[in-house]
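>>> Got a predicted model here, sequence first, then my questions.
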Amino acid sequence: MAAICVCLLALLCLGFPAKGYTPHFHDYRKMGTVDNSAVDEASGLAASRAHRNVLYTHNDSGGHNLIYAIDATSGHVISTITISGAKSHDWEDIACGPCPDKNGHCIYIADTGGNYHGEANVLYKVEEPDHLHHTQTISVGHSDMLHFSWSESNCETIMVGKDAEIYLISKVGNGRGKFFHIPKSNWGRSSTVHVSSSATLDTYSSHNGPVGGDISPNGHEVIIKMIDHVLFWYIPHENYAEGLKRNPQTLPYHRERQGESVCWDSHGNGYYTLSEGSQPPLYYYERLD
């Protein structure tokens, strides 16, 4: 018993919480309002790894192949970025993480929405630009696209691990979405990759869900967004397929008009939410412990 206690104490001293770790967060703080009328159906959110206090978002079905860089402290749109070579059928989520094949930070976009009958099923990746300008263009080539097939017809959640592995969760009627892993080795393949589910979320929602999600920068924490709440899992072993089978914890959430976006900040010190609609407020929930 003494040896076990010593090991647990050592883990805590190294910054690893115990297995039953329960985080605590402040209630919401409104950081500002997105001030560009072009952002009217925000359907994804991701914290830049290359630029301090910058978030990326994009519009839902019917939008153009554009992402928007937003000041996380005010909601001001800093940059409108055209993703040349990418099609926008029904972009539903966005994530940031390491690039799979080289040093640097990448932005990942999921064209996986049900408004296109689930027929697009394409992922895009682009390296984060060194500088953000009012308008700019980033091009994607064959190696920046990943076409896949699966059993699902709708997906609004893409997550990227700290090792650049890709994870998707399907959107279903009761919120018990299926979890899929797409290995990073599949980028640039000429053929369509077929993926199979390895887990089902142990969740319930009265709405279709989930509608967004994110893995923390250290890889140990997952947040999943349902329409009316935010869920949390602590997964220190980073085996997400197994970890997401457990019951989640519910985090603070201020109900939004149609909130479909959530992400950790770039250090995992809190999380942001953003809703669809014109001039949506940007909310932040800061970690207390």
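Looks like it arrived, so ask away. Residues are numbered from 1 along each chain as shown.
>>> When you work out contacts or count neighbours from here on, use the C-alpha atoms and nothing else.
OK.
>>> Now for residue 220: which residues touch it?
Applying C-alpha atoms under 8 Å, 6 or more residues apart in numbering to residue 220 gives the contacts 234-238.
>>> Distance of it relative to residue 264?
According to C-alpha to C-alpha, to the nearest Å, residue 220 stands 12 Å off from residue 264.
>>> show me what contacts the most centrally placed residue in the chain?
Nearest to the geometric centre of the chain sits residue 214, at 3.7 Å (C-alpha atoms, centre = their mean). Counting by C-alpha under 8 Å, 6+ apart, residue 214 makes contact with 95, 157-160, 222-224, 262-264.
>>> Now, these that are in strands?
Members of these lying in strands (criterion: DSSP state E): 95, 157-160, 222-224, 262-264.
>>> buried ones in the host helix or strand of the residue nearest to the centre of the chain?
Per DSSP states H and E: residue 214 is located in strand 212-215. By neighbour count on 16 or more other C-alpha atoms under 10 Å, the buried set for strand 212-215 is 212-215.
>>> top of the contacts of residue 220 by neighbour count?
For the contacts of residue 220, the largest number of neighbours (other C-alpha atoms under 10 Å) sits with residue 234, at 25 neighbours.
>>> Could you count how many residues lie near the residue nearest to that residue when sequence neighbours are not counted?
Nearest non-adjacent residue to residue 234, counting by C-alpha to C-alpha, 6 or more residues apart in numbering: residue 221, 4.7 Å away. By other C-alpha under 10 Å, 19 other residues sit near residue 221.
>>> For residue 221, list the residues it contacts.
215, 232-236.
>>> which of those sit farthest apart?
Greatest spacing in the contacts of residue 221, by C-alpha to C-alpha: 232 and 236 (12.7 Å).
>>> Residue 55 and residue 75 touch, don't they?
No. With contact taken as C-alpha atoms under 8 Å, residue 55 and residue 75 are classed as non-touching, separated by 9.1 Å.
>>> this is the comparison structure:
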Amino acid sequence: MMTITKISAFVIFLAGLCLTVISCQSVSLGSRETAVVPVRPDTYLPAFENGRINSREITESSGIAASKCQENVLWTHNDSGDGPFIYAIDLQGRHLGTWKIPNVSNFDWEDIATFRNKDGTCFIYIGEIGNNRRRRAESEIFRITEPLIEGAGGSNRRKPVITPKAEKLRFVYPDVRQDAEALLVHPTSGEIYVISKLLTGAAGVYNVQADFDSPNAILAKKIGELSLPAVPNGLVTGGDISPDGRRVVVSDYFSGYELVLAVDEENFDEIWRSKPQPFDIGSREIGEAVAYGADG
């Protein structure tokens, strides 16, 4: 968890083989900056700034996710201490609305994800997964139906739009208490993944059963480790799964990395065996989040 209050900057990456920004873009946001990620890291051209978050309410953005139901809408939240608010912005960083989730608190929110089910209903997942001092035995994931942007333009923290109550999922790790900043939801299966954040080694990748009806804490399953080509190699601050479910993007404070599932592989969990490929995410300070755009 960082306590830096900088205005976020948007950064766009263009692939050398792409003809337009829209056809190959994905969206990534550091805690202070945002980037657009093409299909292959080795095709990146230098990043450039696309916009800046203009809301004074979004002072420490710690997660970002693209809506899968509303065009050109990004969802974000502040780190700990802000209250249970989520914010919508457009691709230029303009504030579209503020929502308050009535039955949760923000102790240490670290990431956000979106999901569209087979019926076409869109959801927002929020990871209450920060645990810097490892004092908390349980972590939580909240889920709400994605709010509509229409009619929310004048909302703010003083007068937010109130969402329905969130569904809550409590979980524990199978090994030791973990600090984590990356929450990922598979776009097809709805499987939930949490990636730990470590200074002393590779990050752990955990699958959390999406049982929001369970009265008990879910035991997460460790399915792999993620070692970034960086020092330290386990300092994962954000992540996302591409809309086609075949790529994963993760970030640390200063760089981005992409993992790609082999063409002939259908088991998504095999992606964690692939080697993360770094790409230039542009100049940013203490980046804490990354995401693909709705078009992948």
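Thanks, I have the structure now. This structure is a prediction, so every number in the text was calculated from the model and none was measured.
>>> just to revisit the earlier point, tell me which of the contacts of residue 214 of the first structure is nearest to residue 21 of the first structure?
Taking the contacts of residue 214 of the first structure together and measuring to residue 21 of the first structure by C-alpha to C-alpha, the closest member is residue 222, at 12.8 Å.
>>> Check the gap between the aligned residue in the second structure for that closest one and residue 230 of the second structure for me.
Structural alignment places residue 222 of the first structure opposite residue 248 in the second structure (criterion: TM-score structural alignment). Separation of residue 248 of the second structure from residue 230 of the second structure (C-alpha to C-alpha): 17 Å.
>>> Please say which of these two ends up with more neighbours.
More crowded of residue 248 of the second structure and residue 230, by other C-alpha under 10 Å: residue 248, with 22 against 12.
>>> so what's the counterpart of residue 162 of the second structure in the first structure up against?
Aligned by TM-score structural alignment, residue 162 of the second structure pairs with residue 137 of the first structure. Applying C-alpha under 8 Å, 6+ apart, we find residue 137 of the first structure in contact with 81-84.
>>> try it again with 10 Å
Residue 137 of the first structure makes contacts with 66, 80-84, 129, as judged by C-alpha atoms under 10 Å, 6 or more residues apart in numbering.
>>> from what I can see residue 264 of the first structure touches residue 271, true?
Yes. Here residue 264 of the first structure reaches residue 271: they are 4.2 Å apart, a contact under C-alpha atoms under 10 Å.
>>> Now the common contact residues for the two.
Joint contacts of residue 264 of the first structure and residue 271 (C-alpha under 10 Å, 6+ apart) are 46-47, 214, 216, 223, 284-286.
>>> how about residue 259 of the first structure, what's its partner in the second structure?
By TM-score structural alignment, residue 259 of the first structure lines up with residue 287.
>>> Number of residues surrounding that match?
The burial count for residue 287 of the second structure: 28, using other C-alpha under 10 Å.
>>> distance of it from residue 252 of the second structure?
From residue 287 of the second structure to residue 252 of the second structure the distance is 7 Å (C-alpha to C-alpha).
>>> Next: residue 42 of the second structure.
Distance from residue 42 of the second structure to residue 252 of the second structure, by C-alpha to C-alpha: 18 Å.
>>> again with residue 289 of the second structure
8 Å.
>>> Which residue of the two possesses the greater neighbour count?
More crowded of residue 289 of the second structure and residue 252, by other C-alpha under 10 Å: residue 289, with 36 against 25.
>>> Make sure that one is actually in contact with residue 75.
No. Using C-alpha under 10 Å, residue 289 of the second structure is not in contact with residue 75; the gap is 11.8 Å.
>>> between these two, what contacts are shared?
63-65, 112.
>>> which ones are touching residue 140 of the first structure?
83-86, 124-127.
>>> List buried residues within those.
In those, burial by neighbour count holds for 83, 86, 124-127, counting by 16+ other C-alpha under 10 Å.
>>> which one of those sits closest to residue 176 of the first structure?
Nearest to residue 176 of the first structure, judged by C-alpha to C-alpha, of those is residue 124 at 25.6 Å.
>>> gap between the equivalent of the closest one over in the second structure and residue 206 of the second structure?
In the second structure, residue 124 of the first structure lines up with residue 142, judged by TM-score structural alignment. Per C-alpha to C-alpha, residue 142 of the second structure is found 17 Å from residue 206 of the second structure.
>>> circling back to that earlier point, with distance to residue 171 of the first structure as extra columns, can I get the contacts of residue 137 of the first structure in CSV?
Formatted as CSV, these follow (distance: C-alpha to C-alpha, whole Å):
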residue, distance to residue 171 of the first structure
66, 23
80, 28
81, 27
82, 27
83, 25
84, 28
129, 31
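>>> Counting only strands, which of those residues make the cut?
Among the contacts of residue 137 of the first structure, DSSP E puts 66, 80-84 in strands.
>>> so which of these would you say is closest to residue 250 of the first structure?
Using C-alpha to C-alpha, these come closest to residue 250 of the first structure at residue 66, 32.3 Å.
>>> so what corresponds to that closest one in the second structure?
Under the alignment (TM-score structural alignment), residue 66 of the first structure pairs with residue 85 in the second structure.
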